[in-house]
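# My questions are about this predicted structure, shown below with the sequence.
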Amino acid sequence: MNILISACLLGQYCRYDGKTKVYPQVQDLLGRDDIHLIPVCPEQCGGLATPRPAAERQGKRVVTANGSEVTAQYQRGAEAALYWARLFHCTKAILKEKSPSCGHGQIYDGTFSRTLTAGDGVTAELLRAEGLEIIGESDLP
């Protein structure tokens, strides 16, 4: 089974802050023969650098903490992620929670106060609309 996954969850240098993190529950998937993880970073696919200013969704827009609008880059990145999902026949995606791109169910509210609100990131929203099952890293056993 091919599963699309946020590249940052695999330790790829693509997080907004330029840091990497290890997610033990994701690492456990790497040894399984029945799962092939297809890494993608929608933000980088959309043309954003690493590191980059923090961004949050404000309705349909995505803006950085310094007020720059990056909606077009997030949309382009979401479309790239969808391309990879289709190319590799993925029916599931493991995405980084709370992200303005990959978050699902809860994302930061756009005030840059670390307040969560109900909603999906741009990529999660597009992938879900295309029928993919979205899984957050905390949903993994």
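Cool, got the structure. Residues are numbered from 1 along each chain as shown.

# Only C-alpha atoms from now on, for both contacts and neighbour counts.
OK.

# Output the longest helix belonging to the chain.
When the chain is parsed with DSSP state H, its longest helix is helix 71-87.

# Please point out which parts of it sit buried.
Across helix 71-87, burial judged by 16 or more other Cα atoms under 10 Å covers 71, 73-82, 84-85.

# Please name every helix or strand in contact with the helix or strand just after that helix.
Where DSSP states H and E defines the elements, the next helix or strand beyond helix 71-87 is strand 92-95. Applying 3 or more Cα pairs under 8 Å, 6 or more residues apart in numbering; DSSP states H and E, we find strand 92-95 packed against strand 2-6, strand 133-136.

# One more to weigh against that first structure:
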Amino acid sequence: MERILVSACLLGSRVRFDGGAKTSGDELLAAWRAEGRLVPFCPEVEGGLPVPRPPAEIEGGAGGAAVLSGEARVLTPDGSDVTWAFLSGARQALAAATSSGARLAILKEGSPSCGSLRVHDGTFSGRAVPGRGVTAALLELNGVRVFGEDRIAEAAAHLDALVRERAGRRSR
């Protein structure tokens, strides 16, 4: 069975920086959960950050690839450097995807860890810029396709392609 790595906050876990969840009511996500496809994961918590915690953004809105390469840091509003936690969480998310066989992830859009299309600009002003979070960037670099919670229909199409590909390999 194709597994899907998913942000734990989308499944109701209260792991976000503010102590809340961002529970998704998407029917496909609920169906996949019932099928046992989902691998819930919060890279920020697994990386060692507490709940609640100060918000964090990638400096300059540079994106996760810049953090992975050491060209940017992840900072809190008071300037504390929490890059270490984001890198650790990203590595652990990749390990979870690899060990479960997940080639697909549905992550919380806009997060400095999980954003797949946008992240905040690093000014803590609420402005978003195009880019990926640290975990999303590391997953994509390692062949795990990442979608935000607002693109579950696209994720479903990708999942169908993965299932067909796996079935084709088995029939050979």
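Looks like it came in fine. Because the structure is predicted, anything quoted here is derived from the model rather than measured.

# thinking again about what came up before, find me the equivalent region of the longest helix of the first structure in the second structure.
The alignment of helix 71-87 of the first structure onto the second structure (TM-score structural alignment) covers residues 83-99.

# after superposition, how close is that stretch to the first structure?
Compared with the first structure after the fit, stretch 83-99 of the second structure shows a mean deviation of 0.3 Å (mean Cα distance after the TM-score superposition for the first structure).

# now what about that stretch, what contacts it?
Contact partners of stretch 83-99 of the second structure, identified using Cα atoms under 8 Å, 6 or more residues apart in numbering, comprise 4-5, 39, 41-49, 67-68, 73-75, 103, 113, 134-136, 138-139, 142, 144.

# Please narrow the residues you listed to those residing in strands.
Members of those lying in strands (criterion: DSSP state E): 4-5, 39, 41, 74-75.

# Tell me the one of the residues you listed nearest Leu28 of the second structure?
Minimum distance to Leu28 of the second structure across these is 11.9 Å, recorded for Ile4 (Cα to Cα).

# which residue lines up with the closest one in the first structure?
Aligned by TM-score structural alignment, Ile4 of the second structure pairs with Ile3 of the first structure.

# For burial, what's the neighbour tally of its match?
If you count neighbours by other Cα atoms under 10 Å, Ile3 of the first structure ends up with 19.

# mind checking what Ala66 of the second structure lines up with in the first structure?
Under the alignment (TM-score structural alignment), Ala66 of the second structure pairs with no residue of the first structure.

# typo on my end, it should be Gly148 of the second structure
In the first structure, the residue paired with Gly148 of the second structure according to TM-score structural alignment is Gly136.

# how close does the residue most central in space within the second structure sit to Ala34 of the second structure?
Central residue of the second structure (Cα atoms, centre = their mean): Cys114, 3.1 Å from the mean position. Here the distance between Cys114 of the second structure and Ala34 of the second structure works out to 23 Å (Cα to Cα, to the nearest Å).

# for Ser125 of the second structure, same thing?
According to Cα to Cα, Ser125 of the second structure stands 38 Å off from Ala34 of the second structure.
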